[in-house]
Each structure stands twice: as structure tokens, then as C-alpha cells.
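Asker: Sequence first, then the predicted structure, then my questions.
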Amino acid sequence: MGKKVKENMTRRDFMKKVGKAAAAVSVASAVPGLAKPARAAQRGYVLIGYTDPSTGPLAGLGAPTPWVNARVEKAIEKLGGVYIKEYGKKVPVKFKVVDTESSPTKAADVASRLILNDKIDLMLTMYTPDVVNPVSAVCERYQMPCIGVGCPIDPWVEGGPYQWSFEAHFSVDAITNVFIGMWDEIAAKTNKVIGVLFPNDADGIIWTKIFNKKLPAKGYKMVDPGRFPFGTRDFSAQIDMFKKEKVEILTAVLIAPDWATAWKQMHQQGFKPKIATIAKALLFPADMVALGGNLANGLTTEIWWSRYHPYKSSITGETPMELCNAWTKETGKQWNKPVGLTYGGYEMAYDVMKRAQTLDKAMIRDAIAKMDLMTLFGPIKFNEKHYCEIPLVGGQWVKGKDVPWDLEIVYNKNHPQIKKTAEMIFPLPY
């Protein structure tokens, strides 16, 4: 999801950069004359730091944050805050949102400042390994309890083991199961030949490995033209191979601009698969509009949250539909998946402080480990490796009634509690 750390940068190099960024902040905070914030026990409220991709290539994921932040802070205020034993009373809960600029180095820098300068009580970090992994690393360094949301499990686990950091999202195994599940439903109407577009990044490599293992066992043939870099402008070679091998099922894990380039060229060159199931690139309604014409019609993808989910806010009791209606009414924008996932991250942070009832970092960490919470995006309960997988279903973009494009739930076999809202359109309508 989003731009990656440079390919030639090893994990050791990256961790060195994280360490240098944190060390620089540590030195700066110790310079005489620089103002320091009061300690938590003196300020009269709980302070939760939130590293958010407000700008940069991941800014779409961070767009709902100001709205969600204001809504949750207001709701917590109505509840009177949380009881903290160091104060002997209920105190307000405040969130300090800082922009990571979608940069791993910047994410490490702002996380260090939140810990050393702002002296936060808990860290919340969201969206993609580019943001969540470096923040988790900084929190491990400074023994700061940290909740991560929206980073795929596989690349996050690689940065562990963790003592202070936790993560909630989906695994690559889960998303590939959803994709294959959707194909199984229409496989009899195809030749079961699948063409893949996997780039030369961490996602592309792990998806190739998993599909090479899973697809033959299910009777599918995989046609793989090989890895390619971000920003590829000509997919003619891949398209020629797909046509030659008679590919009828297409899948990819691409950023939105690269998918738009590939899909438009496929139409121009006469390659028309019966189904196209794409990860990562089909996140926002605006991305569907950007494809132009009817090119978004019938595209299938993963759904990690929707306005149709059957859960409720643990803070206010409102449903996903009610939250989305409020979002649209107050912002004039169509609902999108980050609205609910961001809200759920705030739910988790509030729940931890409400149960911990202390500013002691180890006890706050233990409260995260013992979390058993039903959030707006589903149940959260961390395992011994500090992660929790959220429910994942399959969706399809179709023409909307009041909006250009709407996302419907068309596959739910792994999570039947999340009801289907439409039957899958098959084959793709050209």
C-alpha cells in the first residue's frame, strides 16, 4: 500500500535511520533552554499520540482523521473521560495527531518527538508498513505501548518480535483466500487460467510465493510475466502474454496509478478477462472515477470495512451506516473504508486507557494484550505474537444510484456475519 522503502535499503539500514532520528530528538530535547512539556501526572489529562499520513502519497488514508478525531474526543468528553488512579478521578482524553508525510523516516522522527517531548501516555499509529513499522520500532526502543492499525500483518511481523507494540489488520493469507474464494464461485464458467500483475516490491514477492502454492492445489494455472517496477508505463509485454495464454481471470496488487495505466492499455489492446480482482488499487471512489468511462464497472477487490458491517461503536453505540451517514452529511463526501478503520483505532486506544486506569506504561501495555473488544470494524483480541486479524470479505465496484461508483459486498463465506449486499456481476460488462 503506497510507496515503499527504497528497494536497496536493507532492514538493518532502515533501523539505523530510525535510531538516528530518535537519537537526534533525544539530544534536542536535552538542550538547555528548550521548553519541555509537563509530565503526564501534572497536565491533568491523558495524552495519546497518533502518527497519521496526513500528506504525501498515503494522504487518502489519513483524510478522515480530523473528522474522526473531533467526533471521538467529543464522545469521550460526554462520558466524562477516563478514571486514572494517579489523579484519583476521571480526566479528559486528548489525541495529538502528527503528520508522517507518508515517509518512514519522518514517521520515526515524529514518533520520537511524541514520546520524548510530548511525553504521551500511549501511541496510536495507522496505515501501511511505511508508517506503522518505523513507529513500532521507535516504541520498542523507548518502551512505549503502541497500537497499530491498517498495516498488513506479514510485513509488520517481520519487524518483530515485539514487547510493546500491537497490530490489527489482515494477513496476505487471508486476502488471497478471499480472492480465490470469489474465483471458485465462477471457476466453472472460466478456463481457470489466472494472469497476475505483481510488482517488484514486498507485496509482489509474497503474493507470488503464496499464489504459487495455493493456485495449483485448487486447479488453477497461473500465468506470471514477472516482477516490474513502480511507475511502469507500458504493459504491452504482459498483455501479450496474457492473450497468448488465454487468461480469463486477472489479479494484481498495484498502486492506483499503475493499475489505471495497465487496465486502460488492456482495453486498448483487446485483452478482456472475464473477472479482474485487484488488491490495493481499488480503495477509494475517486480512484474509480479516475479510471474514466465505465472501466471501474465490475472490478472486484478486498473489503476490510464498509458501511454495511454488522458491528457497533464501543464508545457511542452507533452503527457503521450511522457513522457513514454522519460523515457524508458533515463533509459532503462519499463513505470510504478508512473512515471506519480510523474510528476503530480510536476505539481501541480509549478502551485501553479506560481499562488500565493508570499512566504506568507496563500496565497500559498489559491492558492492550488483554483487549477483548468489539469495535466498529469487528472483534479485537491479540494473540501471543501481538497481532489480531480483522474480518475480510470480497467486494465489487458497481454504478451507484446517488454516486458515480459504489462498493458492494459480494463474497462473505469466511465471515457470514457480514451480509452480502449484492450478487457478483459476472462476466465483466464491457
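Answerer: That came through, no problem.
Asker: rest of the way, CA atoms for contacts and neighbours
Answerer: Noted.
Asker: just so I have it, where are all the helices in the stretch 151-300 of the chain?
Answerer: For the stretch 151-300 of the chain, applying DSSP state H, counting those that start in this stretch gives helices covering 153-158, 172-186, 202-217, 236-244, 256-268, 285-291.
Asker: need those helices in JSON lines with mean neighbour count and distance to residue 364, can you?
Answerer: Listed next are the helices of the stretch 151-300 of the chain as JSON lines, based on neighbours: other CA atoms under 10 Å; distance: least, CA to CA, whole Å:
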{"stretch": "helix 153-158", "mean neighbour count": "18", "distance to residue 364": "21"}
{"stretch": "helix 172-186", "mean neighbour count": "18", "distance to residue 364": "29"}
{"stretch": "helix 202-217", "mean neighbour count": "15", "distance to residue 364": "32"}
{"stretch": "helix 236-244", "mean neighbour count": "16", "distance to residue 364": "51"}
{"stretch": "helix 256-268", "mean neighbour count": "18", "distance to residue 364": "38"}
{"stretch": "helix 285-291", "mean neighbour count": "17", "distance to residue 364": "38"}
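Asker: Excluding chain neighbours, what is closest to residue 52?
Answerer: Closest residue to residue 52 apart from its sequence neighbours, by CA to CA, 6 or more residues apart in numbering: residue 99 at 5.2 Å.
Asker: My error: substitute residue 379 in the last question.
Answerer: Here the residue nearest residue 379, using CA to CA, 6+ apart, is residue 373, at 5.7 Å.
Asker: adding another structure so you can compare the two:
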Amino acid sequence: MGEISDGRERVLTIGVAVARSGRLASLGDPLDFVTRLLEPTLSGLGPTGYRIRLAARDTRSSAAGARQAVRELARDEDAKIILTLAGTEVLPAVADACEALGVPCLSSTFPWQVYYYGRGADDAHPFDWTYHFCWGLDGIADTFADLWERADGGGQQAVGCLWNDGPQGTWSRHPQHGFAPTARARGHHLVDPEPYREPVTGLEGHISAFREAGTDIVTSAATGQDLGLFRAQAAGAGWQPRLITCSRWLAYPPSVSSTGRRPAQADVATLVYWTPSHPYRSSFDGTTTAELAEAYEQGTGRQWLQPLGLAYALFEVATHALTAAEDPADRRCVADTLGRTRLDTIAGPLDWTAGPVPNVATVALAGGQWQQGTRHDYELTVVTSGQVDQLPVGGDLITT
């Protein structure tokens, strides 16, 4: 398809592949909100002679829907770059479709090792069109090790691993690129029973293995449903871990059910990559993290979400690439510009020239815990600032 024009100026389209239906629809809320929030602003931020427009397509929470969304954005909308967030199957499908079609893609909220090695790249054969920014499995392990050591005054721990047989568990165990080697390098002993299949119906075997190993700290990448089952069955067996760390689904706030039952995530510690307290600003207009969080809560009536900051940064980086590219209408020029990008964003400083591998920039992590709050039922409390300079700590780690 030829370049879009509105008769007065040429138009550059940023495509957005976002879940608006299906099981991941709620995970699409941050990207959908930011798309609508920034659409008026971006129209005036294009390179000289161009106007930026946004076009979105629903991935329908599936790999097939993701591929269809990319085809429509590339063919019908002439997108010069496509953005996406979230989904163990959906995000790689978007990126792979862009790679196949020769369309620049920028994504986030997916550990970079799974994005890079899991899609078949290696140091000798990086991707041509697809770019990413996120934390890594090694960063999660270091963050969680900080929390385990804080729970025990600095000692090394035996840690029970509640890991499934899917990508989350498989990559957590990976001997070179996963969570496990970093945790073990910190001196911690991992107790890893047979992996379970989602959705799990019983975790008694894991509970028995953890008790027999004498561990009272558990780490996981479980869904909220499976984590809730684990905690209920552990309590029924008369056992309760002193601390649970979990990386999956924990970006989204828990809430008290209509029966008053505590949510599965209550007092669970997790990774922190973005909060209203992070010392970052928008490269567009200086909007602070606190102002973005407030805009979301005022606009939706819902509690702010960690992925908001990364969703916003997708548009910052995409706009920078279109503006800095020698020919913003040429997808190859846009992709090459992404690979040279260094930008301070509302999600923090992002640098694609620094690695850790080609086409990837990293996001700094801190440690947090879902604790009972004042404005909301449960709030993400920063308990260790980790790698994030000038991030205030909001409370102490709670153990049982």
C-alpha cells in the first residue's frame, strides 16, 4: 500500500496490536488507555511535513488474532511501526509476524531472554525488524534474592519453586538464560518438584516437597488462580510459607472479593518496574509518573497499573524513531533508528546501544509487596529500591 496522505501533509501511522477481547482483554487496558490518551498529542509531534496517526487492531487474545492484527495494520493502515504489550503467546506472534512482513515492531512486558532466545535469535543471528525493552529473568532472580535475604536477615535460603510446564516454568529453569542460575549464584538452594500443568487441580505434591526440604520461602510464576489454590491447600495442610515471591500477573492489583476473602496476591512480594513514585518523566511534555497514574485512575475509575509506564514509553520511543529517521516513511530506516535509540522516558532510561543483546534494552527493577492500603484494598509497596536510583522505599517487607 502506498503512503497515506490527507491532502495537506503526509501521514505516518503507528499501529497498535492490543487485546480488547478474549481472556487477555484486561491486560490490554493499559495500552488501550495510553493509545487514547496520547492520540491528540502525537498528531502534532511528527517530523516536519508529516502528521502521526494511530491505528489499533484487536489481537483477540490469541496468536492467530495477533497475526491477523499485524497483517491488517501493515497492509490496510500502512503502519510504519507496530507496538504491542503482554501475552505469552500473543506478543511473540505479533513480533514474528512483523519480522516476516518487514515491519518494525516495538514491544515490552516480556522477559527479554524469552523474547530473544525463545523466538530463535542468538548472538550471531539477531532479529532484523523487531525490538524490545524489558527486564530479564536474571533481574527477577536478583530482585527476589534481595527479598529472600531481607526476610532472613541476609542469609542464604532453601526456596521452593512453584513452576509450571509452560514457558514461564521452562525458562525459569533454563540452565544458561533463566532464573535458576542467577538465584543459585547468589547461594540459594532451589527445591523444584515436577512441573504442573495449568490450570492445576492440586498442588499437594509441591507442598509435601517444600515441607520435607524444610523451606518456608516459595517463588513462583503462577497465575492468580493457581497461586490461590496453592495457598488454600497449604493452609489446609497446616503449613504456611513465610514469604512468597511471584512474578506473573502480579502487576495487576488484587482486590477483596464480595465474600471478603483475602486475594491470592495478598502479602505476596513481586518485582516493581513502574510506580507513581518512580523519578521519571515523559519525553513529550514532562508528564510525571504520578500524573500518568492519576490520569488513569481519574479516567477509568480503576487503580493504576504497572504496565501503564511501559505502554506510554512505547509511544515515546516510536515517535522518537519516526522523528529521528532519515526517511520516516521507509520502514527500514525506522527499524535502523530503533537500534540506535537512547531515550529518557516515563519508564526510565532506555538504551538499545548497550545490549544485553542486539535489539533489546533493559528496564531496572525494584522489589515490592502487595500490602493492605489506604486508598485501595491492596497497594504495591516498594520494600527495596533495587536497581532504581532515587526510588523511595514505602514500607518494610512483611513475613508471616
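Answerer: Okay, I see it. What you see is a predicted model; the values in this text were computed from it and never measured.
Asker: Give me the TM-score for these two chains.
Answerer: In this superposition the chains share a TM-score of 0.89, using TM-score structural alignment, normalised by the length of the second structure; 384 aligned residues with a CA RMSD of 2.2 Å.
Asker: picking that back up, aligned counterpart of the residue nearest to residue 52 of the first structure in the second structure, please.
Answerer: The alignment partner of residue 99 of the first structure in the second structure, by TM-score structural alignment, is residue 58.
Asker: Wait, its match touches residue 17, no?
Answerer: Yes. With contacts counted by CA atoms under 8 Å, residue 58 of the second structure reaches residue 17, the gap being 6.1 Å.
Asker: Quick one: map residue 364 of the first structure onto the second structure.
Answerer: The equivalent of residue 364 of the first structure in the second structure is residue 334 (alignment by TM-score structural alignment).
Asker: what about that match, which SS state?
Answerer: Classification of residue 334 of the second structure using DSSP: H, G, I helix; E, B strand; the rest coil returns helix.
Asker: what residues are up against it?
Answerer: Contacts for residue 334 of the second structure (CA atoms under 8 Å, 6 or more residues apart in numbering) come out as 80-81, 104, 321-322, 325, 327-328.
Asker: swap in residue 37 of the first structure?
Answerer: Applying CA under 8 Å, 6+ apart, we find residue 37 of the first structure in contact with 117-119.
Asker: what does residue 317 of the second structure give?
Answerer: Applying CA under 8 Å, 6+ apart to residue 317 of the second structure gives the contacts 338, 341, 343, 345.
Asker: and in the first structure, which of those residues remain?
Answerer: Compared against the first structure with both residues aligned by TM-score structural alignment, their matches' CA atoms under 8 Å, the contacts of residue 317 of the second structure retain 343, 345.
Asker: just curious, which of the contacts of residue 317 of the second structure is nearest to residue 296 of the second structure?
Answerer: residue 345 (17.8 Å; CA to CA).
Asker: What residue in the first structure is paired with the closest one?
Answerer: Taking TM-score structural alignment, residue 345 of the second structure has residue 375 as its aligned residue in the first structure.
Asker: What residues does its match make contact with?
Answerer: Residue 375 of the first structure neighbours (CA under 8 Å, 6+ apart): 311-314, 344, 347-348.
Asker: before we move on, what about residue 391 of the first structure?
Answerer: Contacts for residue 391 of the first structure (CA under 8 Å, 6+ apart) come out as 170, 304, 377-378, 415.
Asker: Look up which helix or strand the counterpart of residue 317 of the second structure in the first structure falls in, please.
Answerer: When the first structure is aligned by TM-score structural alignment, residue 317 of the second structure is paired with residue 348. Per DSSP states H and E, residue 348 of the first structure falls inside helix 337-356.
Asker: Return the distance of that helix from the chain's centre.
Answerer: Centroid separation between helix 337-356 of the first structure and its chain, computed with CA atoms, centre = their mean, to the nearest Å, is 14 Å.
Asker: ok, now stretch 229-246 of the first structure?
Answerer: Counting by CA atoms, centre = their mean, stretch 229-246 of the first structure comes out at 28 Å from the chain centroid.
Asker: Which secondary structure state is assigned to residue 407 of the first structure?
Answerer: On the basis of three-state DSSP, residue 407 of the first structure is classed as strand.
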